[in-house]
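K.L.:
Based on what follows, work out the 3D shape:
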Amino acid sequence: MTQELAEGPHTILPDDSEFIEVPSEREKIFVASPRQLMWWRFRRHRMALLSGVVLILLYLVALTWEFLAPYDPLRHDVQSAYAPPQRLRFFDEEGFPFPPFVYGLKGERDPETFRKIYEVDKSAKHPIKFMVKQGDPYRFWGFIESDLHLFGLEDNEGTVFLLGADRLGRDVLSRLLAATRISASIGLVGVIVSFVLGVLIGGISGYYGGTADIAIQRVIEFIRAMPSIPLWLALSAAIPKDWPVTRVYFAITIILSLIGWTGLARVVRGRFLSLREEDFVQAARFAGASEGRIIVRHMTPSFLSHIIASVTLAVPSMILSETSLSFLGLGMRPPALSWGVLLREAQNLQAVALAPWLLAPGLLVVIAVLAFNFVGDGLRDAADPYAR
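P.N.:
This next block holds a predicted model:
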C-alpha cells in the first residue's frame, strides 16, 4: 500500500497505523522551556561540559578523600624524606601481571653532598591491592571509624608514593587529597555568603534608592578602593594563632566573603533599578504583595541565571585568595591541610629543585580555576538562550 507523505516532518508506521507527527529541530526550540534551552546551549560549550565533569570529580574527591588516600596525611617517615614518585607499572619481565605493582626504593647518602639519593630496587616488587583493610585508621567525616582504603599495600615493608614524599616523608598524594576538601569547599562557602550579602544589600540599594542607595554605594566604593592584598593581610593577621582549625576555617571564609560581595551587589543593584518599574513588579504591588516578597519571589528570579554565572566565576577567585593567604602563612596553618599550606613546602627554591613534585598542589589549583572559568563561561552563554 502506497502512502504519500504530506509536507512537514512525519513518520509512517506499517499497516493501517496513523501518521505520527515528529517535531523538527526548529519546532522543538519553539516549544522548549527556558531550562531546556539553557541546557542545550550549555551542552554546545564542549569545554564547559568537560570542565563540569572535572569539577564533579574534584568535589567527589573532597567528599571521600579519607577512603581514597592510601595513607594518613599526617603519617611521616624521615627515612623516606623527599622520596621520588614511584611509577605504577603494568608490565614486568613476565608480561602483564595483575594487580599492577610498584618497585621498591633504595636510599643512600651522597658522601659529598649528604643528600639522599634513591634508586629503583627491582628485587622488591610490591603489588597494589584494592579495597585494602588494615591500613591507617581514620574517621570518615569525623564520625565513622574505618581502616578501608581504595588501594594500598597489604604488607608494611614497602611504600607506594605515587606523587612522592615531602621533607618529613609524608605521602604527597594523601596530603593533596586531604587538602582538596578545605580548598574546594572554602570557595563554595565563601561564595554562598557573598551571594547572600550581594543580593540582599544590592537589592536594598536598587529597590529603595535614595539615601539608602547613596550610603551603600559609598561603602562599596570604599571597600573596592582598598588594595585587596594588604586588606587580606590586615584581616588575616587579626586571627589569633592559637585558634583551632575549624575556627580559622570559618574566619578565613568570612574574611573572603566580606571582601567579595561588592561586585555582585553592584550587578544586582543595576538589575533592580531597571526592573522596579516593570509591569510585573507594579502588578505585584497592586496585588498587595509585600516588598520582601516582591524582591525575593519576583525580581531576583528574573535574572537568577546571570547571578549563577557571576557566582560561578567568583569561586576561583575565592580559591586563589585562600591559597595566597595560606601560602603566605596568614590563612590556614598546619596541621590543617589546604593547597596553600602544601605549597608552603615549595617556598624553598632548593627544595623545589630537589623535589619538583611538591608543586603538584599548584597544578591542581590551575586545573580547578580553569574548570570554574570554563563552566562560568558556559553558564553565562546559557543564561541568555535566545541570543544568537
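
K.L.:
From now on I want contacts and neighbour counts done on CA atoms only, so please keep to that.
P.N.:
OK.

K.L.:
The stretch 251-388 of the chain: helices as residue ranges?
P.N.:
Under the criterion DSSP state H, counting those that start in this stretch, the stretch 251-388 of the chain contains helices at 279-286, 291-293, 300-302, 304-327, 339-343, 349-354, 360-382.

K.L.:
Give me whichever of the ones you listed is most buried.
P.N.:
Of all the helices of the stretch 251-388 of the chain, helix 339-343 has the most neighbours on average by mean count of other C-alpha atoms under 10 Å, namely a mean of 26.

K.L.:
Report all helices and strands that that helix contacts.
P.N.:
Packing contacts for helix 339-343, counted by 3 or more C-alpha pairs under 8 Å, 6 or more residues apart in numbering; DSSP states H and E, involve helix 172-208, helix 304-327, helix 360-382.

K.L.:
run this one through as well so I can compare:
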Amino acid sequence: MPTRTSKPPAPTAGEEDIDAAAGRGSPWRLVWRKFRKHKLAVAGAVVVLCAYLVVVFAEFLAPGSPSAGDAKHTYAPPQTVKVDLSRDDGLRLYVNGYRTVRDEETFEQIHTVDPRQRVPVRFLARGDSYRLWGLIPWDRHLIGSADPDTRVYLLGTDRSGRDVLSRIVHGSRVSLSIGLIGVAVSFLLGLLFGGVSGYFGGTPDTLIQRVIEFLMAIPTLPLWLSLSAAVPADWGPMTRYFAITTILSVIGWTGLARVVRGRFLSLREEDFVTAARLDGCGRGRIIFRHMVPSMSSHVIASLTMAVPAMILGETAMSFLGLGLQSPAVSWGVLLQEAQNVRTVETAPWLLLPGVAVFVTVLAMNFVGDGLRDSADPYKQ
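P.N.:
Sure thing, here's the model as predicted:
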C-alpha cells in the first residue's frame, strides 16, 4: 500500500531565530521576522491599522453627522462618559448635561458641565441617518445618546455647535486617503523617472536629475502658493481634493526617484542582471521581472516614510487656506478653527485634530523606520 507522506512540522521559534541568523528563508519572511522584533514599529503598525479602520467605518464610529450643528451649544466643553453604579439592573453609562450662563461683561453664553444632569449613553445608539460605504442605509452609531433627540459631545463642539469628535473621525477619511493616493501617484512617477535615469544613464539621466534638482531647490511654501493659485476658487470640495492630491504628488515624487535611481545604478551591474541580458531578455523584462522585485523592500520602506509627509502637506495647505475649504472636512480644515488665540483660550479642545495628526504621523514614522531597518534582513 502506498504510504502517506507526512507534512513537515512548522519551525519553532528557536529554529526561526537560527534560520534568520543564518540568512535562510524567503526574503519576505526574513523581513517579517526582523520587523516584528522592532517593538515601536509593531505598535505603530497597530495604530495605523486602527486609523484606517476609522476611515473605513467613519459613519458608524462617529457619534453624528459632521455638519450637524446646534446653535444652543456653541463652544460646549467635552463631556466625560461615566458609569452609574447605583442601579440594580446593571451598569449604565451617562454623561453630565450642560448649564448655560451669560458672561456679565461680554454677554457671551458660556457652557459648563452640570453634574446634576445625567444624559444616558448607550452603544449602537440611534442617531443621524447615513449610508455605510455609500450603499447601506443605517442610523446606528457606535456610541451616542439613548435619546435620539439629545446629542452627546464627547470632545466638545466648535463655534457652530458641531461635534468635534464626529468631525475628526470624518476628517480622517480625507487626510489619510489623500496620503495614499498622493503616494500612489508619486510612486508611479518616481519609479518611472528614477528607473529610466538609473538604468539608461547618459543624457536621460542628466536631464531627469536636473529637473529633480530644480524642483527640490524651490522652497516648499512658495511652490504651494503658486500651484494653489492655479486652482480656480469656484471648484467644489471633491475637485479641490483631487487638485491638492495632484499638487502633492508633483512635489513628492523627486525623493523616491532619487532612491530608485540609486538602486538601479547598483543593480544594473549585478551578475543576475548581466545573466538575464546575456540570456536575451528584453529591457522591460529585466527591469520589471528582475530589478524591481529585488528592490521592492527598499521601495516599500520609502513609500511608508512618504505617506506622513503627504498627510502633513495636506494639513499645512488646508490650515493656511491653500487647500481644502469648508464644507469639506479634513484635519487641516479643522485646525483652521485654532488660528485664533482667543478661540483656543476659550475652547482648547479645538486643537485635538492636531493631536490626531501627531499620533498618526508618529506611528507611520515608526512603521517606516521598522521597514527601513528590515529591508536588509541579512544585515545583523
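
K.L.:
And the TM-score between these chains?
P.N.:
TM-score for the superposed chains, counting by TM-score structural alignment, normalised by the length of structure 2: 0.92, backed by 368 aligned residues with a C-alpha RMSD of 1.9 Å.

K.L.:
quick one on the thing from earlier: for Ala81 of structure 1, find the nearest of the helices of the stretch 251-388 of structure 1.
P.N.:
Among the helices of the stretch 251-388 of structure 1, the nearest to Ala81 of structure 1 by C-alpha to C-alpha is helix 349-354 (11.0 Å).

K.L.:
could I get the helices and strands packed on helix 339-343 of structure 1 as JSON lines with distance to His76 of structure 1?
P.N.:
Converted to JSON lines, those look like this (distance: least, C-alpha to C-alpha, whole Å):
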{"stretch": "helix 172-208", "distance to His76 of structure 1": "11"}
{"stretch": "helix 304-327", "distance to His76 of structure 1": "21"}
{"stretch": "helix 360-382", "distance to His76 of structure 1": "19"}
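
K.L.:
Looking at the ones you listed, which is nearest to Pro244 of structure 1?
P.N.:
Of all those, it is helix 172-208 that lies closest to Pro244 of structure 1, at 14.3 Å by C-alpha to C-alpha.

K.L.:
and the helix or strand just after that closest one, which stretch of structure 2?
P.N.:
Using DSSP states H and E, the helix or strand that follows helix 172-208 of structure 1 in sequence is helix 210-225. Mapped onto structure 2 using TM-score structural alignment, helix 210-225 of structure 1 spans residues 202-217.

K.L.:
what's next to the matching stretch, contact-wise?
P.N.:
For stretch 202-217 of structure 2, contacts defined as C-alpha atoms under 8 Å, 6 or more residues apart in numbering pick out 193, 196-198, 251, 254.

K.L.:
Have a look at how far, on average, that stretch is from structure 1.
P.N.:
Its aligned residues in structure 1 lie a mean 0.8 Å from stretch 202-217 of structure 2 after superposition (mean C-alpha distance after the TM-score superposition for structure 1).

K.L.:
now the counterpart of Val46 of structure 2 in structure 1, what's its secondary structure?
P.N.:
Matched across to structure 1, Val46 of structure 2 falls on Val53, judged by TM-score structural alignment. Classification of Val53 of structure 1 by DSSP: H, G, I helix; E, B strand; the rest coil places it in helix.

K.L.:
Just send the helices of the stretch 251-388 of structure 1 back as a markdown table, with distance to Leu188 of structure 1 too.
P.N.:
Formatted as a markdown table, the helices of the stretch 251-388 of structure 1 follow (distance: least, C-alpha to C-alpha, whole Å):
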| stretch | distance to Leu188 of structure 1 |
| --- | --- |
| helix 279-286 | 31 |
| helix 291-293 | 26 |
| helix 300-302 | 20 |
| helix 304-327 | 6 |
| helix 339-343 | 15 |
| helix 349-354 | 31 |
| helix 360-382 | 11 |
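
K.L.:
between those, which gets nearest to Arg269 of structure 1?
P.N.:
Nearest of the helices of the stretch 251-388 of structure 1 (C-alpha to C-alpha): helix 300-302, 10.7 Å.

K.L.:
now the closest one, how far from the centre of its chain.
P.N.:
26 Å (C-alpha atoms, centre = their mean, to the nearest Å).

K.L.:
and if you look at stretch 315-333 of structure 1?
P.N.:
With C-alpha atoms, centre = their mean as the basis, stretch 315-333 of structure 1 stands 14 Å off its chain's centre.

K.L.:
Please name whichever of the helices of the stretch 251-388 of structure 1 is nearest to Leu37 of structure 1.
P.N.:
helix 360-382 (7.8 Å).

K.L.:
which other residues reach the closest one?
P.N.:
By C-alpha under 8 Å, 6+ apart, the residues outside helix 360-382 of structure 1 that reach it are 37-39, 41-42, 45, 47-49, 51-52, 54-55, 176, 305-306, 308-310, 312-313, 315-317, 319-320, 339-340, 342-343.
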